[in-house]
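Asks: Provided below are the primary sequence and the corresponding predicted coordinates.
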Amino acid sequence: MANIKSQKKRNLTNEKARLRNNAYKSELKTLIRKVNDSIGTSDKDAAESNLRIVSRKLDKAVSKGVLHKNTAANKKSGLAKKVSKI
């Protein structure tokens, strides 16, 4: 444990950010799973609507600093490619 007051504060904020980021990543994984499930059932309308939601959430994750922009771009393009194959 740190002895310096500012580092103690920093540790608290880091922990809050870590929990928030984990929650956001978990939500993203759930949404991506929904897209993949709708692709598996060949439901194009559901897949496209879920893809729109996931794309928006991925962009928001990038703006909040949860994900790197290239990671989000790779995920979006991969999902879009799968949806277009239906």
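Replies: Yes, it's here.

Asks: please make it C-alpha for all contacts and neighbour counts, starting now.
Replies: Fine.

Asks: mind listing what's buried in stretch 16-32?
Replies: Neighbour-count burial for stretch 16-32 flags 21, 24-25, 28, 31-32 (criterion: 16 or more other CA atoms under 10 Å).

Asks: what distance separates that stretch from the centre of its chain?
Replies: The chain centre lies 7 Å from the centre of stretch 16-32; the measure is CA atoms, centre = their mean, to the nearest Å.

Asks: want to compare, so here's the second one:
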Amino acid sequence: MANTKSAKKAIRVIAKKTAVNKDRRSRMRTFVRKVEEALASGDKTAAQEALRAAQPEIMRAAQKGVIHKNTASRKVSRFTQRVKALS
């Protein structure tokens, strides 16, 4: 348990940041899931639209430190390849 005033404040700050990051990660995962579902359905236009919506969310998560920059780039790249592969 925190004893000092600053340690107690640090706990509050960490709790807030954790909640914000959790929301950001959840939002990103929702967009990723929509892309996955569109790819699974085989609908190229739906997959393109889902990817167009998901890409900024993924990159924003990386910019905010929720995921690593390279992880975000890898996700976007792989989704783009999979969307292009749809006929």
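Replies: Looks like it arrived, so ask away. This structure is a prediction, so every number in the text was calculated from the model and none was measured.

Asks: superposing both, give me the TM-score.
Replies: The TM-score (TM-score structural alignment, normalised by the length of structure 1) is 0.91; 86 aligned residues with a CA RMSD of 1.1 Å.

Asks: Ala2 of structure 1 is in what secondary structure piece?
Replies: Using DSSP states H and E, Ala2 of structure 1 falls within no helix or strand.

Asks: so it touches Leu12, yeah?
Replies: No. Contact criterion CA atoms under 8 Å: Ala2 of structure 1 and Leu12 do not qualify, at 11.3 Å.

Asks: show me the contacts for the residue nearest the centre of structure 2.
Replies: The centroid of structure 2 falls nearest to Met28 when counting by CA atoms, centre = their mean (2.8 Å). Neighbour list for Met28 of structure 2: 54, 57-58, 61 [criterion: CA atoms under 8 Å, 6 or more residues apart in numbering].

Asks: tell me the one of those residues nearest Lys16 of structure 2?
Replies: Taking CA to CA as the measure, Lys16 of structure 2 lies nearest Ala61 of these, at 16.6 Å.

Asks: how far away is the residue lying closest to that closest one once chain neighbours are set aside from Met59 of structure 2?
Replies: Leaving out its chain neighbours, the residue that sits closest to Ala61 of structure 2 by CA to CA, 6 or more residues apart in numbering is Ile67, at 6.0 Å. From Ile67 of structure 2 across to Met59 of structure 2, the span is 9 Å (CA to CA, to the nearest Å).

Asks: between those two, tell me which one has more neighbours.
Replies: A side-by-side neighbour count of Ile67 of structure 2 and Met59, using other CA atoms under 10 Å, places Met59 first with 22 against 18.

Asks: run a quick neighbour tally on the nearest residue to Gly42 of structure 2 once chain neighbours are set aside.
Replies: Nearest non-adjacent residue to Gly42 of structure 2, counting by CA to CA, 6+ apart: Leu86, 6.8 Å away. Neighbour count for Leu86 of structure 2, taken as other CA under 10 Å: 12.

Asks: how close does the residue nearest to Ala61 of structure 2 get to Thr80 of structure 2?
Replies: From Ile67 of structure 2 to Thr80 of structure 2 the distance is 19 Å (CA to CA).
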